[in-house]
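Undergrad: Just a sequence and a predicted model for now, questions to come.
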Amino acid sequence: MSTVTTTPAADRTPVPDVFAPAKLGPLTLRNRIIKAATFEGATPDALVTDALIDYHVKPAAGGIGMTTVAYCAVAPEGRTDRHQIWMRPEAVPGLRRLTDAVHAEGAAVSAQIGHAGPVANAKSNRLPALAPGRLFSPLGMKMCKAATADDIRRVTEAHARAARLAVEAGFDAVEVHLGHNYLASAFLSPKLNRRDDAYGGSLENRAKVARGVVRAVREAVGDRIAVTAKLNMADGVPGGIWLTESIRTARWLEEDGCLDALELTAGSSLLNPMYLFRGDAPVPEFAAAFPQPVQLGIRLMGKRFLIPYPYQEAYLLEYARQFRAELDMPLILLGGITNRTTMDLAMAEGFDFVAMGRAILREPDLVNRIAADESRRSVKSLCIHCNKCMPTIYSRTRCVLVDPEPPRW
């Protein structure tokens, strides 16, 4: 495991303590550590279950400042799978049980809201997936529908409605999904967006969906809860979004004044998911999660889709520091945050929060263990970045080294 070293940002001294309370918009978190949104695979009826509540209570009890519920789709066709929650009145009572349980452990809780666009599984949802233009989605094995102006207005309004329901359900924040080639990210991508209307061509046009949904969410919730967004720095595919355009988009989002923080991410769930995750590519495990003939296709072609990238601590820092240099707004560093050394590095580099995913899945109490470590350096995550947790989203997301068997619903 390699360690990134750098000089602390001169204009960000003194370096904040990652375990001290911190403001996030109208919200005060007990520390600067956020559990990143990772689909839980615990909602077989698209509603909250005890398993989903337990999934978030564990890291809350384990010391996290805020946990993020993923993935709360804003519309039924915007789910990557029909078992995902979509934000509607019927979901609110269960979500309220979840937020109350997390609050009882002293943590805050955010709802990740968004529309999967071309990443949606049209076959599973039994509804057409939306994209900037007609394209074939290997995830649903169907053609996506080109989103019309009416579709865009409907999805924008759905984001606002979802945000209001999140307030009703007791969430402290919402995270708007603008990454991973979900709908807003697909519009940003010059590879996926070949439109010649007001939503295509120039970056300013391609950014209209992302900016519009964020603005609608802020107008819907005001200052009652925090509003963050997850934005791709790079898609990791030829012809996709790259740093220069993404930084420009981030500047626009900052100028719009609708966000309390921006979480920086990378990769395409549609075309190159391992660009975000880094580490081993679990092709056999992914194949085993699907029926035939999809299983055979993954075994034969999976290595072209699940491309492994070497893992290192803070592996998105090199990209993210370019955003830090250009922006004044609070930023959340994601990717390879597993120990106190890397957390302190993020603070020294000028980031306001860190987000953790797989390490918390492996050890829900990791944050408390790090906080209790007097040397501040001896606690190391047990996560080995095998990524075999990734295919478990189709049964129940878990670390297979701890919990090898899927549940029976």
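TA: Cool, got the structure.
Undergrad: contacts, neighbours, all on C-alpha from now
TA: OK.
Undergrad: just the strands in the protein please.
TA: Ranges of strands within the chain are 22-24, 27-29, 33-35, 66-73, 108-114, 130-131, 136-137, 142-143, 145-146, 173-178, 226-234, 261-266, 331-334, 353-356, based on DSSP state E.
Undergrad: okay if I get those strands as JSON lines plus mean neighbour count?
TA: JSON lines is the format used below for the strands of the chain (neighbours: other Cα atoms under 10 Å):
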{"stretch": "strand 22-24", "mean neighbour count": "18"}
{"stretch": "strand 27-29", "mean neighbour count": "18"}
{"stretch": "strand 33-35", "mean neighbour count": "27"}
{"stretch": "strand 66-73", "mean neighbour count": "26"}
{"stretch": "strand 108-114", "mean neighbour count": "28"}
{"stretch": "strand 130-131", "mean neighbour count": "28"}
{"stretch": "strand 136-137", "mean neighbour count": "18"}
{"stretch": "strand 142-143", "mean neighbour count": "17"}
{"stretch": "strand 145-146", "mean neighbour count": "18"}
{"stretch": "strand 173-178", "mean neighbour count": "28"}
{"stretch": "strand 226-234", "mean neighbour count": "26"}
{"stretch": "strand 261-266", "mean neighbour count": "24"}
{"stretch": "strand 331-334", "mean neighbour count": "26"}
{"stretch": "strand 353-356", "mean neighbour count": "25"}
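Undergrad: And here is the other one:
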Amino acid sequence: MSPHPPEPFAPTRLGPVTLRNRVIKAATSEGRSPNGLVTDDLIDFHVAFAEGGVGMTTVAYCCVSKESASAPGQIVMSPAALPGLQKLADAVHGAGAAISAQLGHAGVVAPKRLTGVTAVAPSRFVNPTSFAYCREVGRDEINLVTEQFATAAQVAIDAGFDAVELHFGHLYLPSSFLSPLINRRKDGYGGSIDNRSRFVREIAARVREVVGDRIAVTAKVNMDDGMPGGIWVDEALRTVQLLDGDATLDAIELTQGSSVYKPMYLFRGDVPVREFAKVMPAALRPGVRLAGKRAMGSYPYRDLYMLDAARQFVSVVRHTKLILLGGITNLDHVQTGLREGFDFVAIGRALLREPDLVNRMITDPGVRSRCTHNNKCMVTVFGRTHCVLDPAQRYGATAASPVDEPAST
């Protein structure tokens, strides 16, 4: 515990970027780009966090290619998306905050019905949630995906973004290479944790080579994925140590869980089985009601629920800053993270409930979040992500037309 932790709301540096404070809006699915392009609704969504006081807001899951999508309506980092991304960056900057784009390749989570191609994994794999077959990704494809991350980062630069977040978590393609359960390769990308970390290191190095010191580069890395035989803290420490030694990243956000197995391990709290059943096809609803809680997992919520695992990483890094995620809802939590040696904190659901929570913390240090961790917001990602307890979000404006296209009449 540091006796002199940094001031949470004073300006600070993240690589080449100055942030007005140490609070980052974590990437959370948005559902506000139905055509894969930025809309006015998406801009308003992120401007609300900027006006609410965050140092930086993160645009969730921007695909590095069409084949890398995990859900409909995700933005592909391409020239077609550039005008809208530029307008989004300008609007967030105008509200006083920085903006980051989370770059990802879904890998085993990419549904064939959406992408049109069979999902890829480090080794042949059957997704235990969708039962979809995933083929082994080839060596040439590994190089291609690395270049796609670099190209996507260049799009972020062209759009005026301040940072990119490389999604190395939740068992998407880069993260699945880290998993001894999914990665059974016999080449230089499989076997030891040093070999299994090779892919994420190559992506980070190539992105840094392209962006230089023009923007910050961060990564979201799994501490453990909640799957028996999968990623756990002991090997995750080595991955972070290797990335830190490469000095290619400005910061690492530590996370847990996956999109493959028991997703509540990431979120914690109530399991919204009834709400998920309502959005499923009629034939599946009885099964969801009966077995949904078992399939999704049930993990009680507690404040700072990732801290016990995350504090193991503080002594491992020498060059890279660390971002604490998970159960941060008030100023005491923020200060605890900074005292523990973290440089930034990331907040998701609490800001979805109250976009102005940071400003409220500044003016009233004793303020408590209104988020109840009911997790019903998880179900809203099938439409337009919002907090179900906020009437302005639930009953407000619907998604707008893309800003790059004329609105239809």
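TA: That came through fine. Being a predicted model, the structure only gives us computed values, none of them experimental.
Undergrad: Can you calculate the TM-score here?
TA: Superposed pair, TM-score by TM-score structural alignment, normalised by the length of structure 1: 0.94. Supporting alignment: 396 aligned residues with a Cα RMSD of 1.5 Å.
Undergrad: Using JSON lines, please lay out the strands of structure 1 together with distance to residue 201 of structure 1.
TA: JSON lines is the format used below for the strands of structure 1 (distance: least, Cα to Cα, whole Å):
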{"stretch": "strand 22-24", "distance to residue 201 of structure 1": "35"}
{"stretch": "strand 27-29", "distance to residue 201 of structure 1": "38"}
{"stretch": "strand 33-35", "distance to residue 201 of structure 1": "36"}
{"stretch": "strand 66-73", "distance to residue 201 of structure 1": "27"}
{"stretch": "strand 108-114", "distance to residue 201 of structure 1": "23"}
{"stretch": "strand 130-131", "distance to residue 201 of structure 1": "15"}
{"stretch": "strand 136-137", "distance to residue 201 of structure 1": "21"}
{"stretch": "strand 142-143", "distance to residue 201 of structure 1": "22"}
{"stretch": "strand 145-146", "distance to residue 201 of structure 1": "15"}
{"stretch": "strand 173-178", "distance to residue 201 of structure 1": "18"}
{"stretch": "strand 226-234", "distance to residue 201 of structure 1": "18"}
{"stretch": "strand 261-266", "distance to residue 201 of structure 1": "22"}
{"stretch": "strand 331-334", "distance to residue 201 of structure 1": "28"}
{"stretch": "strand 353-356", "distance to residue 201 of structure 1": "33"}
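Undergrad: Select, out of these, the one closest to residue 324 of structure 1.
TA: strand 331-334 (7.3 Å; Cα to Cα).
Undergrad: So for residue 41 of structure 1, which of the strands of structure 1 sits nearest?
TA: Using Cα to Cα, those put strand 66-73 closest to residue 41 of structure 1, at 9.3 Å.
Undergrad: Now do that closest one: which range of structure 2 does it align onto?
TA: In the comparison with structure 2, strand 66-73 of structure 1 aligns to the range 56-63 (TM-score structural alignment).
Undergrad: Can you check the distance spanned by stretch 274-287 of structure 2, start to finish?
TA: 11 Å (Cα to Cα, to the nearest Å).
Undergrad: contact partners of that stretch?
TA: 288-289, 376, 379, 382 (Cα atoms under 8 Å, 6 or more residues apart in numbering).
Undergrad: Tell me the one among those nearest to residue 164 of structure 2.
TA: Nearest member of the contacts of stretch 274-287 of structure 2 to residue 164 of structure 2, counting by Cα to Cα, is residue 382, at 25.0 Å.
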